[in-house]
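*Asks:* any chance you could fold what I've pasted below:
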Amino acid sequence: MTVLRSLLLFGAAALLEIGGAWLVWQGLREHRGWLWVGAGVIALGLYGAVATLQPDASFGRILAAYGGVFVAGSLLWGMVVDGFRPDRWDVLGALVCLGGVAIIMYAPRTS
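*Replies:* Below is the predicted model:
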């Protein structure tokens, strides 16, 4: 159950961070306005709060592992929201990153 909770939190964090960054991008680069930027800033702040809910207590480990989730999630966001089509190297890179997430977060450790 702890792994499932952790994975769901990574998914929520990715949605908030990538979505927040996208909202800021839309507000500034696509001239949609400061309301979009403000919504993005709120989402980015919520991302930081969600990250604290991870079962592991190590900030460095959580953030390092989340980096891999961010890579894969960004490609997925681009596909769903912006019509981006990753090539095989994008997919391979994302899989390597997710493998890193699995090792960092879920490998057996001796304390």
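*Asks:* switch to C-alpha atoms for all contacts and neighbour counts from now on
*Replies:* Noted.
*Asks:* for Leu53, see how far away the residue nearest in space to the middle of the chain is.
*Replies:* In the chain, the centroid-proximal residue (Cα atoms, centre = their mean) is Ala14; its distance is 2.7 Å. Look at Ala14 and Leu53: by Cα to Cα, to the nearest Å, they are 14 Å apart.
*Asks:* show me the common contact partners of those two, please.
*Replies:* With Cα atoms under 8 Å, 6 or more residues apart in numbering applied, the contact sets of Ala14 and Leu53 do not overlap.
*Asks:* just the strands in the chain please.
*Replies:* For the chain, strands defined by DSSP state E do not occur.
*Asks:* before we move on, the earlier item: quick one: residues contacting the residue nearest to the centre of the chain.
*Replies:* Tyr47, Val69, Phe70, Gly73.
*Asks:* please report how far the first one lies from Thr2.
*Replies:* With distances defined as Cα to Cα, the gap from Tyr47 to Thr2 amounts to 19 Å.
*Asks:* and this one, so I can compare the two:
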Amino acid sequence: MEIIKSLGIFFLAGLCEIGGGYLVWLWLKEDKPLWYGILGSIILAMYGVVATWQTASFGRVYAAYGGVFIVMALVWAWKVDGFKPDRYDIMGALIALLGVCIIMYMPRR
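*Replies:* Next comes the predicted model:
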């Protein structure tokens, strides 16, 4: 159950980081209104808070989060931007997820 909770926190953190970053991107690169940037910045700050809900240490959480971010960024690009990941994107994402599981969930002495 702890692993499912941890993965849920990673997912929520990823949504905050990617969603917030996407709003800032739209504001600066796609000439959207200022409120996109403000809301995106608030959501990005929420990412920093959500990540603290993990029980592991800062370094371990942020190292593992990198792998989760890779997968979520590819899914976001596919579903939101119409970018179709190829087999190498998918293989790389699976390798990154394997790394996440090793870093976060392998038993330690």
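*Asks:* would you check how far apart the residue nearest to the centre of the first structure and Val91 of the first structure are?
*Replies:* Distance from Ala14 of the first structure to Val91 of the first structure, by Cα to Cα: 17 Å.
*Asks:* do the same with Leu46 of the first structure
*Replies:* In terms of Cα to Cα, Leu46 of the first structure sits 28 Å off from Val91 of the first structure.
*Asks:* swap in Phe59 of the first structure?
*Replies:* Taken as Cα to Cα, the span from Phe59 of the first structure to Val91 of the first structure is 27 Å.
*Asks:* and the longest helix along the first structure, how far from the second structure on average?
*Replies:* Ranked by residue count and defined by DSSP state H, the top helix of the first structure is helix 2-28. If you overlay the two and look at helix 2-28 of the first structure, the average distance to its match in the second structure is 0.5 Å (mean Cα distance after the TM-score superposition for the first structure).
*Asks:* which bit of the second structure covers that helix?
*Replies:* Aligning helix 2-28 of the first structure against the second structure (TM-score structural alignment) gives residues 2-28.
*Asks:* buried residues in the matching stretch?
*Replies:* The neighbour-count check on stretch 2-28 of the second structure (16 or more other Cα atoms under 10 Å) flags 6-7, 9-27 as buried.
*Asks:* how far is that stretch from where the chain is centred?
*Replies:* 5 Å (Cα atoms, centre = their mean, to the nearest Å).
*Asks:* same question for stretch 38-56 of the second structure.
*Replies:* Counting by Cα atoms, centre = their mean, stretch 38-56 of the second structure comes out at 11 Å from the chain centroid.
*Asks:* ok, now stretch 48-59 of the second structure?
*Replies:* Worked out by Cα atoms, centre = their mean, stretch 48-59 of the second structure lies 13 Å from the chain centre.
*Asks:* mind checking the end-to-end distance for it?
*Replies:* Rule used - Cα to Cα; the end-to-end distance of stretch 48-59 of the second structure is 13 Å.
*Asks:* contacts for it?
*Replies:* Ser6, Ile9, Phe10, Leu12, Ala13, Val61, Met104.
*Asks:* now swap in stretch 25-45 of the first structure and tell me
*Replies:* Outside stretch 25-45 of the first structure, the residues that reach it (Cα under 8 Å, 6+ apart) are Leu16, Glu17, Gly19, Gly20, Ala21, Trp22, Leu23, Val24.
*Asks:* got those residues as TSV, with distance to Ile42 of the first structure columns?
*Replies:* Output for those, formatted as TSV (distance: Cα to Cα, whole Å):
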residue	distance to Ile42 of the first structure
Leu16	9
Glu17	10
Gly19	10
Gly20	7
Ala21	10
Trp22	12
Leu23	10
Val24	10
